[in-house]
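Peer 1: take this sequence and fold it.
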Amino acid sequence: MQITGAVLEEVGRTSPFAESRPLAVGRLDLAAPEAGEVLVRIEAAGVCHSDLSVVDGNRARPVPMLLGHEAAGRVELLGPGVTDLRVGQRVVMTFLPRCGECAGCATAGRIPCGPGSASNSSGELLGGGRRLSRDGTPVHHHLGVSAFATHAVVDTRSVVVVDDDVPPAVAAVLGCAVLTGGGALLNAAPPEAGQDVMVIGLGGVGMAALLTAVALGTGAVVAVDAVAAKREQALELGAVQALSPDELAASGTTADVVVEAAGTVRAFEAAVAATAPGGRTVTVGLPHPDARASISPLALVAQAKTVIGSYLGSAVPSRDIPVLAQWWRDGRLPVEALVSARIGLDDVNHAMDELAAGRAVRQVIEL
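Peer 2: Below you'll find the predicted structure:
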């Protein structure tokens, strides 16, 4: 079938992206789902910093690639052998499929799936190969999803069913921003009663971590970001204090659990410094692979600090997304607050500029 999607033509075009237009919106061919796969009609797709990282070259991916990895949609066609899904169900897409059989999958989310990571790196689906092409030339999948399009063929291990009462934009954001930011506190470094939480970097993932910290209610929640509007929003969402990075450094404020969600060396170093003695730093940001940070090993030892790396919130999507959806349903997790703009597919290059400038929390493409 023919679909419309946003394909990254080449990596590293200069900003503003609205002018250089690295993403070309046009027609592609999408093959039918194979065994263990489904065809999904995309309803909403979030624009994440991980998408920008492919556009600007911080994350190496093969091109041409149909971008987008945070989305929700309706199942339209089942591939051979698929019996655990039904046509018409709303599903959340997740960007790291889990095979369920490798050593990583045996860690209950702590370590990523090996085959899933390998297929993501090669631009293929978990079952192998590509279902996208353009003028006879294969187009790579982005993290097993390729959601900046009207339709996607995905492995069933890349989707989780949610009930119809979860709106498409909320469902989409659950699959990456909330799973990553919230999962950091639910799975990687759960705060104990009385413990304060600090979140550094208030993009979609960081703001989701803040919402989760407020929902857990173990102690005070402190927010840190360079953008004043994001600090103001954090206070509205339940943070008791919102600081700029310079204010954090000058104040000496600390917390028992510090979530680093900015994906920069400076943010990581600040997070470790702001971790209270005996506390935990959980880092979920994705800086450039060549980035290197400087921290004091002595401080880690003498102050008994722990640094934890957490990919996709150390989550098992099939386990955690239903929990997060129920929290939304119960009013504990106002996920709608993360959606800073609703845009069309043709606006995707401008959306990358908004991300790069730090103005956006989560822009959602409605299809």
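Peer 1: okay, CA-based contacts and neighbour counts for the rest of this
Peer 2: Noted.
Peer 1: and the strand ranked longest in the chain, what other elements does it pack with?
Peer 2: Longest strand of the chain, by residue count under DSSP state E: strand 37-47. Applying 3 or more C-alpha pairs under 8 Å, 6 or more residues apart in numbering; DSSP states H and E, one finds that strand 37-47 contacts strand 70-78, strand 151-155, helix 168-173, strand 362-366.
Peer 1: contacts for the helix or strand where Glu232 lies next, please.
Peer 2: Element membership of Glu232, judged by DSSP states H and E, is helix 228-236. Residues from elsewhere that reach helix 228-236, judged by C-alpha atoms under 8 Å, 6 or more residues apart in numbering: 202, 207, 210, 223-225, 241-244.
Peer 1: and Asp155, how far is that from Asp84?
Peer 2: Using C-alpha to C-alpha, to the nearest Å, Asp155 is found at 12 Å from Asp84.
Peer 1: neighbour-wise, which of the two wins?
Peer 2: Asp155 (24 against 9; other C-alpha atoms under 10 Å).
Peer 1: another one to check against the first:
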Amino acid sequence: MRVVLGADGPRLERTPPERPPGEHAVRVRVEVAGVCRSDLKEVVGDRHGPSQFGHELVGVVEESTLPELPPGHRVSLDPNVRVRRGTAFATRMWATGPADRLTAALPAVPHGVEARRLVFAEPLACAQHCLAAVSRHLGRELRGLRLGVLGAGTAGVLIAGLAATTDVEVVLANRSEDRASFLRGLGLLDLLGLRTGPLDSLPADTLDVVVIATSFVRPSVLRGALRAVAPGGLVQLYGGTAPGDRLDGLDCDLDAVRRRELVAAADWCGKPVRVGGGYGTVPGDFAAAVRVLAAQAPVLLPVERMITREVPLTDLPAVLREQLTGRHFGKTLVWPAGPARS
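Peer 2: Next up, the predicted model:
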């Protein structure tokens, strides 16, 4: 059983998934999957690039042609490694391809750690990659920086939370107050030591780095980031872009910078700035994310607090349609056998 995207949107298919063609094959029993904002973009056709529908998972290998991925092996999924696969919004997912790609696409996660925690491995790896790209673009470690993160969704919270563990002064900004109120109610802001405020309240020319972690790099948000960053500072593009995206007055191909992980010198209203990009993950990002998620004391990131909804797979088509309207906060988990708690 799985949820797939058709011409009429998401639908439930009860037939077993077929093994895709490929040199090697691995079948994974899905323990739990997470709904990502990019899944919602795909439902409405707003996401550019190869499909990654249903990519946040924790699962156990049931069948495999590779000794590196034996039955019983617990895995996550790196959707940026090109293999043929089904969706993780399923009871079982096939993945096929060359041996090296399959082992990279299905990074190991430990037994003994709750699936509700490990399901954050992929989004946390993306947050880790974003901060690593910032460090690379600046040519220095992050410690001591003044960092702004624009966008208080799951991605923004993970980026800000990770940065705060490395002795970085972080402010988490959002266009509206409701997300900050939601996070405050969960106790996350105090636990992570994060300051928050509306986007338009950020003082001008004060931040060393501003990460745009909104769903899309909208012109209004980019202008806010460019206003807040200090002369010579870095604006890091994390949110979605489309081919040809530009901002009037900024000589920069935004999509190329983000997808190619470039850093470009530019001028904004007479102020020298740098615009950098980060895209996808590398295996080291997953290893770093899993180390954080497996930590027992201290627990660096209480990611489970962001889980606000848990649904059975059979309810997912309706849930996806519902989340296309209105504002929905937190992380939704999908349990193939129905919601479960350890």
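Peer 1: one step back: what range in structure 2 matches the longest strand of structure 1?
Peer 2: Using TM-score structural alignment, the residues of structure 2 aligned to strand 37-47 of structure 1 are 25-35.
Peer 1: now do the buried residues in that stretch.
Peer 2: Using 16 or more other C-alpha atoms under 10 Å as the test for burial, stretch 25-35 of structure 2 gives 25-35.
Peer 1: ok, now stretch 116-135 of structure 2?
Peer 2: Across stretch 116-135 of structure 2, burial judged by 16+ other C-alpha under 10 Å covers 116-134.
Peer 1: same check, this time on stretch 268-275 of structure 2
Peer 2: Buried residues in stretch 268-275 of structure 2 (16+ other C-alpha under 10 Å): 268, 272-275.
Peer 1: could you dump these into a markdown table and include distance to Arg327 of structure 2 and secondary structure?
Peer 2: Converted to a markdown table, those look like this (distance: C-alpha to C-alpha, whole Å; DSSP: H, G, I helix; E, B strand; the rest coil):
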| residue | distance to Arg327 of structure 2 | secondary structure |
| --- | --- | --- |
| Trp268 | 32 | strand |
| Pro272 | 36 | strand |
| Val273 | 33 | strand |
| Arg274 | 32 | strand |
| Val275 | 29 | strand |
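Peer 1: tell me which of the residues you listed is nearest to Arg101 of structure 2?
Peer 2: Checking the buried residues of stretch 268-275 of structure 2 against Arg101 of structure 2 by C-alpha to C-alpha gives Val275 as the nearest, at 31.2 Å.
Peer 1: touching, the closest one and Val235? I think so.
Peer 2: Yes: assessed by C-alpha atoms under 8 Å, Val275 of structure 2 is found in contact with Val235 at 4.9 Å.
Peer 1: that older thread, any chance of the helices and strands packed on strand 37-47 of structure 1 in a markdown table, plus distance to Gly144 of structure 1?
Peer 2: As requested, these are exported to a markdown table (distance: least, C-alpha to C-alpha, whole Å):
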| stretch | distance to Gly144 of structure 1 |
| --- | --- |
| strand 70-78 | 11 |
| strand 151-155 | 6 |
| helix 168-173 | 15 |
| strand 362-366 | 18 |
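Peer 1: of all the ones you listed, which one comes closest to Glu336 of structure 1?
Peer 2: If we rank those by C-alpha to C-alpha, the stretch that ends up nearest is helix 168-173, at 6.2 Å.
Peer 1: by how much does that closest one deviate from structure 2 on average?
Peer 2: Aligned to structure 2 and superposed, helix 168-173 of structure 1 gives a mean residue distance of 2.1 Å (mean C-alpha distance after the TM-score superposition for structure 1).
Peer 1: how about stretch 38-45 of structure 1?
Peer 2: Mean deviation for stretch 38-45 of structure 1: 0.7 Å (mean C-alpha distance after the TM-score superposition for structure 1).
Peer 1: can you give me the neighbour number for the aligned partner of Leu345 of structure 1 in structure 2?
Peer 2: Taking TM-score structural alignment, the alignment pairs Leu345 of structure 1 with Leu313 from structure 2. Per other C-alpha under 10 Å, the neighbour tally for Leu313 of structure 2 reads 24.
Peer 1: excluding sequence neighbours, find me the nearest residue to Leu313 of structure 2.
Peer 2: For Leu313 of structure 2, ignoring the flanking residues on the chain, the nearest one in space by C-alpha to C-alpha, 6 or more residues apart in numbering is Pro336 at 4.8 Å.
Peer 1: how about the contacts made by the one you found?
Peer 2: 30-32, 89-91, 312-314.
Peer 1: relative to Ala7 of structure 2, which of these is nearest.
Peer 2: Using C-alpha to C-alpha, the contacts of Pro336 of structure 2 come closest to Ala7 of structure 2 at Phe89, 17.6 Å.
Peer 1: aligned partner of the closest one in structure 1?
Peer 2: So, by TM-score structural alignment, Phe89 of structure 2 is matched to Phe148.
Peer 1: surely its match touches Ala45?
Peer 2: Yes: in this structure Phe148 of structure 1 lies within contact range of Ala45 using C-alpha under 8 Å: 6.5 Å.
Peer 1: between the two, which contacts overlap?
Peer 2: Common neighbours of Phe148 of structure 1 and Ala45 (C-alpha under 8 Å, 6+ apart) are 68-69, 365.
Peer 1: turn those residues into a markdown table, including distance to Ala6 of structure 1.
Peer 2: Below are the shared contacts of Phe148 and Ala45 of structure 1 laid out as a markdown table (distance: C-alpha to C-alpha, whole Å):
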| residue | distance to Ala6 of structure 1 |
| --- | --- |
| Gly68 | 9 |
| His69 | 12 |
| Ile365 | 11 |
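Peer 1: tell me the one of those residues nearest Val316 of structure 1?
Peer 2: His69 (16.3 Å).
Peer 1: re earlier: what about the helix or strand that the longest strand of structure 1 is followed by, distance to the chain center?
Peer 2: Next along the chain after strand 37-47 of structure 1, taking DSSP H and E as the criterion, comes helix 49-55. From the chain centre to the centre of helix 49-55 of structure 1 is a distance of 11 Å (C-alpha atoms, centre = their mean, to the nearest Å).
Peer 1: residues touching the nearest residue to Val47 of structure 1 once chain neighbours are set aside, list them.
Peer 2: Residue nearest to Val47 of structure 1 in three dimensions, not counting chain neighbours: Gln363, with 5.5 Å by C-alpha to C-alpha, 6+ apart. Taking C-alpha under 8 Å, 6+ apart, we find Gln363 of structure 1 in contact with 46-48, 339-343, 351.
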